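Asker: dropping a prediction and its sequence here:
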Amino acid sequence: MTVPQLIAAELRRLVATRMGRLALLALALVPLLYGGVYLWANQDPYAQLDELPVALVVDDAGDDGRVVGDEVAERLVADGAFDWHRVSAEEASAGVADATYDFSVTLPASFSADLASAAGDDPHRAVVALSTNDANSYLATTIGTQAAERIRSAVARSVGEEAASRMLLAISDIRDGLVDAHDGAATLTEGADDAASGASRLATGADALADGTGQLSTGAAALADGTGRLADGAGRLDDGLGQLEQATASLPAQTRQLADGAQQVADGDARIAAIGGEVADAVAPVAARVPEARAAIVERLQQAGLDEAQIAVALGPLDGLGDDVAAADARVQDASAQLDRLAAGAQQVADGAERLASASPQLAAGIASAADGAGDLADGAADAHEGAVRLADGAASAASGAGELATGAHALDDGLGRLDEGTAQLRDGLGDAVAQIPATTEQERAAQSSMISDPVRTDADAVASAGSYGAGLAPFFLSLAAWIGMYALMLILKPLSRRAITALRSPVRVSLAAWLIPTLIGAAQMAALLAIVGLALGFPIAHPALMLAMMVLAVATFAAIIVALNTWLGSVGQFLGLVLMVVQLVTAGGTFPWQTLPAPLAALHHALPMSYAVDGLRQLMYGGSMAAAGADALVLVAFGAGALALIVLGVARMVDHRTLRDLQPSLIG
């Protein structure tokens, strides 16, 4: 018998009776029902979350007239991600307990106040309370946790955007203030520069005043000495005239001497009067410049920004000095006038003495008058000396005050110089600060606050995409359906014909027939299952033809493995096929990544064929790596070839000899 004949014989055996046909049909439909119904039920469960009843409790009491909890609730209900029900806290608690609601979300009474606390001195986080019940559904609890996190993130983003907007607006206001401050600092710098220039000129003028008052003090001291000598001379003149009046006998000779002495006195008085005039001429311009200097200082201090009270304090010492200078000038002018009178009187005395000498006969009559004039001269000289002493004292005080004025003026010059530098630094610093804060528009601040509140976005770039939850599970359940289909068929199939083994004695042909019978049925199952997945359920398939080839390869490999187990171990091998299905259900990595498995099971992931079938179907269904799919196909071919070799060896063993187990009926099938 040929291989096709062996296959046809086994198929005729299966459909020979009604029950056989029903059994074959039922078992053939097992993988279709398993894969199709499960994938149909899980086609896209996340698209149906709006049917999930969820309790929403808003106890928010608000803050400053704003109830953020109501705003959040309105957005949630409008979004429609879940079937939200706004209920009381008691209704929510009872509903989660009796499965009316899968979970509940509560916004507590302090929700708005907690969000607003960021602007106060006791910032603390607001709370979104989640209540779940795993007895209702563990996945509902997981979904609820994710939903609460999304609510928290959305609220945090909204609050962060508002806070960032307020902060950016404050920064913009600060920048405007810095611009104004910079302009003011620039104006202040200009005023400080002018004040520094004025202070420098004031210091120069004060130095000149100090020099002039020093000269005045020296001249006044000399004037006091001269007037002292004048007073002494006038006293002696008075005494001499008295003696002259008593001793007129020697009048001609004495008058000549008197004329000579009087002329000397007149010359000395003239020199003293000239010195007094020079002193008066030196003092008068200084006194005249004091008001001008004071007015200039007042103007500079006003330009520097000092008020009237500060100007009055600053000019106190200067005003006192000015008064002293004015008083000294008055005394000097008065003394100069008296010296002029003294000089004129002395000259008159000299002239009179000359006339007396020339006209001694007339001198006797005028001696009395001369004596009286000498008395007046003595008194005037005494007064002039007293005035000169006061002038010297005043000039010394003026010199001391002028020195203090010069010192103060230099200190003011230094201070205003530092003020000028400081205001320039302030202006430049404010300019740098303004440059570091960019000017923004309202639209720019809105964009910036949005970015600050949510600075990172996910730019997903899928190398291969399943598209939906059901499509993501499809490769795993298609592979599992292929194994289940093979396992179920082995309950009624007898691929190893005892008669063929005995009659043909050809292990290869018998083995091929034993493997091809379930493989052909499984290939038909896979074609029907692929049609359900791609057409009925509408899952996208990147490479339909290659995916069908991978499914047929997988079912052929599984068929070879299960037949090999049955060939060598009989009913025990059939049971091991079930055990292998359970183990691969865990290790194939169909739901969670295989790296999350315990170490022993993770090692089995690489040692069992379903792992490669799942990975290969994923690559072909999602448009992944063709090289990876080819490598998975080669591994399946290796598993299948190894299983076929075991089948051939098992059949060869049966051809050569039979065991007692071969004669006993199987417990299964």
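Answerer: Arrived safely, thanks for sending.
Asker: switch to C-alpha atoms for all contacts and neighbour counts from now on
Answerer: Will do.
Asker: contacts for stretch 541-551, please.
Answerer: 478-479, 482, 523, 526-527, 530, 534, 613, 616-617, 620-623, 633 (CA atoms under 8 Å, 6 or more residues apart in numbering).
Asker: could you redo the last one with a cut-off of 6 Å?
Answerer: With CA atoms under 6 Å, 6 or more residues apart in numbering as the test, stretch 541-551 has contacts from 620-623.
Asker: put this next to the first one:
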Amino acid sequence: MKNFLLKKEFSAIIKNKKLLISIIAVLFIPIIYSGMFLWAFWDPYAHLDNLPVAVVNEDKGATFEGEELNLGDELVSKLKDKKDFKFIFVEKEEGYKKLEDQEYYMLVEIPEDFSKNATTLMDENPKKLDLIYVPNESYNFLSAQIGENAMVRIKASLSKEITETYAETMFDKVAKLSDGMKTASDGAGKLSEGAKELSKGSETLHKNLATLAEKSIQFHNGMNEASKGSKEVADGAASLSSGLSQLLEGHQKLQNAANELKTGSVSLASGMSQANAGIQKAEQSIPQLISGTEKLQTGAQTLSSSLQQWQIGAESAVQGAKKLNEGTVLLESNLKNIMPMLPPEKQQELQVALNSLKQGSAELANGTGQLANSAGQLSTGANTLSQQLGALKQGQEQLQTGMSQLAKAGSELETGANQMAAGQKEFVSGMSTFGQKFAEAKDGSVRLAQGATKLAGGVNQLTDGSSQLADGSDKLEEGAQKIAEGNSKVHKGNRELAEKLADGAKKASSVDADEKTYNMMAEPVKVKNEKLNEVPNYGTGFAPYFLSLGLFVGALVLTVIYPIREPAAVPRNGFSWFFGKFGVMAIAGLIQAIISDIVVLGVLGLEVKSVPLFVLFSIITSLAFMALIQFLVTMFDNPGRFIAILILIFQLTTSAGTFPLELIPESLQHFHAFLPMTYSVKGFKAVISSGNFSFMWENFMILLIYALVFMVGTLIYFNAVHKRRFSAAE
């Protein structure tokens, strides 16, 4: 009875209700472990609309091409229609506070310059549109990664919309460009005609430049003469400056004399006023003298004495009048040298005053002379006054006439003296102003001398420049010849340009843009996702990993509750011992695999390429894990279980069930090829998603080899132990 020990093992399990219940529970460990994970993460993206995400719109809008642009509002409107997340639209302060309080997984902020930056594409320094994405990674890291992928899609959508706006504007510019090219074509035609005229003008320019070259030589010769003359001007300016210095000194002396003359003229005017007052009084006394002639007879003696004194005063007055006349003549002589310096109107006024003064002084001298003569006659005839009253009366009448003339001349002399004093005052003031201007003239002469020196230097440089001008004129003549030739080519080129612009305008006007054109410009490349062996959801993608993990854990837990080393009865040999233990584990592993397959296929709805092959591969995977763990626990007991846990940990990281192998540390990649879960994951992927059954069978055979190797190892161990323990007892 080859299966004797196997029956004993099952009989012992059935009899031990506690063990039986434990083993039955263990049979569901793989599906509880793997099925729960697959169920929980079967398709998490299908529930993103339950993930709360805050949206803060700070955009203030902008104006683009005369139209209002509010990308922030448009984005908010689109997000309200989308079901990517549970979008909650809040104010900035509230959004960040609740994000910190873990009420939101992430926050999307639309800055205030969002629309404004969209209008800067054509600017010298265009600005990108910042869309601020703030995940709370401490709340849930994977949600942050999911949100980042969603932001990429939002960015692509916004980029398309903005590019459509720019494309529409660009095509409008193309239409305007067409009109501009037509205008440019017409202008190019006119430019061609102008170039033709320019060509003619350049020939004329060439002739004129030849004349210029000839005249520049003459100009150079003239500049040599000008250089000599400028040196003479500099020398003359220096002499002028020296002469003005001497003249300024003479002017100072003349001004001092004028001040003295001003003082004398004031004194003269004062004296003339007093003399005129006396004459006026004398004139008023003559009528009384005539009326009192009769009384004079009695006072002849007294009159004789008085007339003698009067004669002496009259003679003195005659001498003073003569001196006044002589002084007036001398003043006129002195003023003749000064008068040309005065303004013409002042000269005329001064001359009139001098003439009046001369006439008055002459009349004064004549009158005082007559007065002296009369006084003498009166003095000599005083004794015979009474006898010659008729003659005295006649003489008194003559005296009255002379006194009237004298009074008139005195008044005129007083007026002239006052005018002379006023004129002299103005003359002194003019001399002061003249002195100031003379000083400025002297300073100007100094600057003139300096400028003349600089002029001489500049003329020398100009002379050198005229030489260079002559050389340049020759070169200009040569250049003008080349310009004439170039203008001829420009004429031909402009004619060709006009033709090409007309063709370009025709082609540009043929562009007919619409919404489809704008859309194509905004999204010229459309990624067509043609998936190879499409995986519909996370559950399908992770099924190979979690199924392998569940079956391995189920095998490991079974060794905890089932006595994997001690036989239910005395084994005949090591083979029956091994078969009894492995048989129980194999049947348990078979049941675990079938239960797991039923749940993932029937309950979770896992779609596979072949159900029979999927079930078959699940069974070989379970048996391979059972064989491995049986070997470790049988050989080492609890340390063996610890080794199995270490293998499980290594398999979690190196089996490439989650992240690609190339993304894990290189030091861990070396364990990949030596662990059985590597091949179970590959085989499950082939039978579930790719349908590459040859690849599945390849991994199936590797797992079968794992199973056989560890089964043989366990068999060898049981044979060795059986010989030591039971052979001696027999």
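Answerer: Looks like it came in fine. All of these numbers come straight from a predicted model, not from anything done at the bench.
Asker: got a TM-score for the two of them?
Answerer: Overlay of the two chains. TM-score (TM-score structural alignment, normalised by the length of structure 1): 0.61; 444 aligned residues with a CA RMSD of 3.2 Å.
Asker: tabulate the contacts of stretch 541-551 of structure 1 in JSON lines, adding columns for distance to residue 251 of structure 1, secondary structure and neighbour count.
Answerer: JSON lines is the format used below for the contacts of stretch 541-551 of structure 1 (distance: CA to CA, whole Å; DSSP: H, G, I helix; E, B strand; the rest coil; neighbours: other CA atoms under 10 Å):
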{"residue": "620", "distance to residue 251 of structure 1": "159", "secondary structure": "helix", "neighbour count": "25"}
{"residue": "621", "distance to residue 251 of structure 1": "159", "secondary structure": "helix", "neighbour count": "26"}
{"residue": "622", "distance to residue 251 of structure 1": "155", "secondary structure": "helix", "neighbour count": "20"}
{"residue": "623", "distance to residue 251 of structure 1": "154", "secondary structure": "coil", "neighbour count": "17"}
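Asker: relative to residue 61 of structure 1, which of the residues you listed is nearest.
Answerer: Taking CA to CA as the measure, residue 61 of structure 1 sits nearest to residue 622 out of those, at 50.5 Å.
Asker: show me what the closest one aligns to in structure 2.
Answerer: Aligning on TM-score structural alignment places residue 622 of structure 1 opposite residue 689 in structure 2.
Asker: pull the contacting residues for its match.
Answerer: residue 533.
Asker: can you tell me the SS state at the spatially most central residue of structure 1?
Answerer: Nearest residue to the geometric centre of structure 1 (CA atoms, centre = their mean): residue 452, 9.3 Å. For residue 452 of structure 1, the assignment made with DSSP: H, G, I helix; E, B strand; the rest coil gives helix.
Asker: ok, and the closest non-adjacent residue to the corresponding residue of structure 2 for it?
Answerer: Taking TM-score structural alignment for the superposition, residue 452 of structure 1 sits opposite residue 521 in structure 2. Spatially, and ignoring its direct neighbours in sequence, residue 521 of structure 2 is nearest to residue 167 (6.3 Å; CA to CA, 6 or more residues apart in numbering).
Asker: so residue 38 of structure 2 touches residue 539, yeah?
Answerer: Yes. Under the criterion of CA atoms under 6 Å, residue 38 of structure 2 makes contact with residue 539 at 5.1 Å.
Asker: where's residue 55 of structure 1, which helix or strand?
Answerer: Secondary structure assignment for residue 55 of structure 1, by DSSP states H and E: strand 53-58.
Asker: in the helix or strand just after that strand, which residues are buried?
Answerer: Per DSSP H and E, strand 53-58 of structure 1 leads on to helix 68-79 as the next helix or strand towards the C-terminus. Applying a neighbour-count criterion of 16 or more other CA atoms under 10 Å, one finds 68-70, 72-73, 76 buried in helix 68-79 of structure 1.
Asker: residue range for helix 68-79 of structure 1 in structure 2?
Answerer: The aligned range for helix 68-79 of structure 1 is 71-82, by TM-score structural alignment.
Asker: just to revisit the earlier point, how near is the residue nearest to the centre of structure 1 to residue 436 of structure 1?
Answerer: 19 Å (CA to CA, to the nearest Å).
Asker: do residue 100 of structure 1 as well
Answerer: Distance from residue 100 of structure 1 to residue 436 of structure 1, counting by CA to CA: 58 Å.
Asker: kindly report the same for residue 394 of structure 1.
Answerer: From residue 394 of structure 1 across to residue 436 of structure 1, the span is 61 Å (CA to CA).
Asker: relative to structure 2, which residues correspond to the helix or strand hosting residue 334 of structure 1?
Answerer: Secondary structure from DSSP H and E places residue 334 of structure 1 in helix 308-358. For helix 308-358 of structure 1, there is no aligned range in structure 2, judged by TM-score structural alignment.
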